[in-house]
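Colleague: I need the structure of the sequence given here:
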Amino acid sequence: MKSLSFKTNKMVAFLILLFVSGALFAQDWQSDFEKSKQLAAAENKTIILVFQGSDWCAPCMKLEKEIWQSDEFKAYAKKHFVMQKADFPRKKANKLDDEQDIRNKELAAKYNTKGYFPFVAILDKNGKVLGETGYKKMTPKEYIDHLESFISK
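Modeller: Got it, this is the predicted structure:
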């Protein structure tokens, strides 16, 4: 019985550690642009506004997997960026609620007028465009440097 209890405690400790480490590196994506601007102003951060087609755009999926989901980018972004996502899924199963769909379309009308996907707008705390980019075959560190190059101009 003692060994079972030890194994159970070990498993619980592992699960707690896994949960905490996941929370530390979780990407905190915003979906409300006004909230993003408030956070950016309060925390003196840059807004990274990402337009993506999460279920149909291959370069969007690559950007998500190679950059946004990397631990290196998540750790950096947590300290330096407010991450705002405007998703435009096509599959019925991934349909956004009407309110979010409208907010995303309003953002696209202002910041992604050419309808590029993926499209990444680098914005100051007031929503002023500092730069624009998209998917690039880079390491997370190179992509961070690329984003920062728009900010330091």
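
Colleague: only C-alpha atoms from now on, for both contacts and neighbour counts.
Modeller: OK.

Colleague: helix or strand right after the longest helix along the chain?
Modeller: Using DSSP state H to define each element, the chain has its longest helix at helix 2-24. For helix 2-24, the succeeding helix or strand toward the C-terminus, using DSSP states H and E, is strand 29-30.

Colleague: packing partners of that next one?
Modeller: Secondary structure elements in contact with strand 29-30, counted by 3 or more C-alpha pairs under 8 Å, 6 or more residues apart in numbering; DSSP states H and E, are strand 81-87.

Colleague: now the second one, please; I'll put the structures next to each other:
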Amino acid sequence: MKILSAFVISFLLSLAPEWKTDFASAKQEATQSHKYILLNFSGSDWCVPCIRLKKDVFETGTFQNFATEKLVLVRADFPRLSKNKLSPQQTEHNEALAEKYNPEGKFPYTLLIDANGKVVKTWDGYTNTPPEEFISQINKITNAK
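Modeller: From the prediction side, this is the model:
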């Protein structure tokens, strides 16, 4: 039974959309696949609203199914604990993204961006909405374009 449970969990995780860390490759993928980019600024090991947003929205099956078909996901993480420290290159990349898209340093801060890099919607802080409502907000924009 444990083997079956482990298999099911690993299978479900393999279906989950991947959060990218390279914005340039995300833009390229978004262009090729005609998707929007969802960029999330997070403090994964210290920002309680960031952790809640990840758990309550981004890790739900509803959101993951939607994202797999409609979005390219990018996370710019700013961890503080040394055990979660990013490489110097990734830190520099995330800081450059923050300069362009999050100069006020808000956490969590989530942006819906078209394949050209234009911001079309932002969410400042914890959305406090169920995944279905979050998806609806994205659909209103993406279906209108």
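
Colleague: coming back round to it: how far off centre is the longest helix of structure 1?
Modeller: 28 Å (C-alpha atoms, centre = their mean, to the nearest Å).

Colleague: counterpart of residue 120 of structure 1 in structure 2?
Modeller: For residue 120 of structure 1, the aligned position in structure 2 is residue 110, judged by TM-score structural alignment.

Colleague: what about the helix or strand encompassing that match, how far off from structure 1?
Modeller: Of the helices and strands defined by DSSP H and E, residue 110 of structure 2 is found in strand 109-113. Once the two models are superposed, strand 109-113 of structure 2 sits on average 0.6 Å from its counterpart in structure 1 (mean C-alpha distance after the TM-score superposition for structure 1).

Colleague: so which elements touch the helix or strand that that strand is followed by?
Modeller: Downstream of strand 109-113 of structure 2, the first helix or strand assigned by DSSP H and E is strand 119-124. Using 3+ C-alpha pairs under 8 Å, 6+ apart, the elements in contact with strand 119-124 of structure 2 are strand 109-113.

Colleague: gap between the two ends of stretch 19-33 of structure 1?
Modeller: Using C-alpha to C-alpha, to the nearest Å, the end-to-end distance of stretch 19-33 of structure 1 comes to 28 Å.

Colleague: show me how far it is from its chain's centre.
Modeller: 9 Å.

Colleague: identify the residues contacting it?
Modeller: Residues from elsewhere that reach stretch 19-33 of structure 1 (C-alpha atoms under 8 Å, 6 or more residues apart in numbering): 36, 68-69, 71, 74-75, 77-78, 82-86, 100, 103.

Colleague: again, 10 Å this time
Modeller: 13-18, 36, 39, 47-50, 68-78, 81-87, 100, 103-104, 107, 127 (C-alpha atoms under 10 Å, 6 or more residues apart in numbering).

Colleague: what does stretch 100-107 of structure 1 give?
Modeller: 31-33, 49, 51, 85-89, 95-96, 98, 108-109, 111-113.
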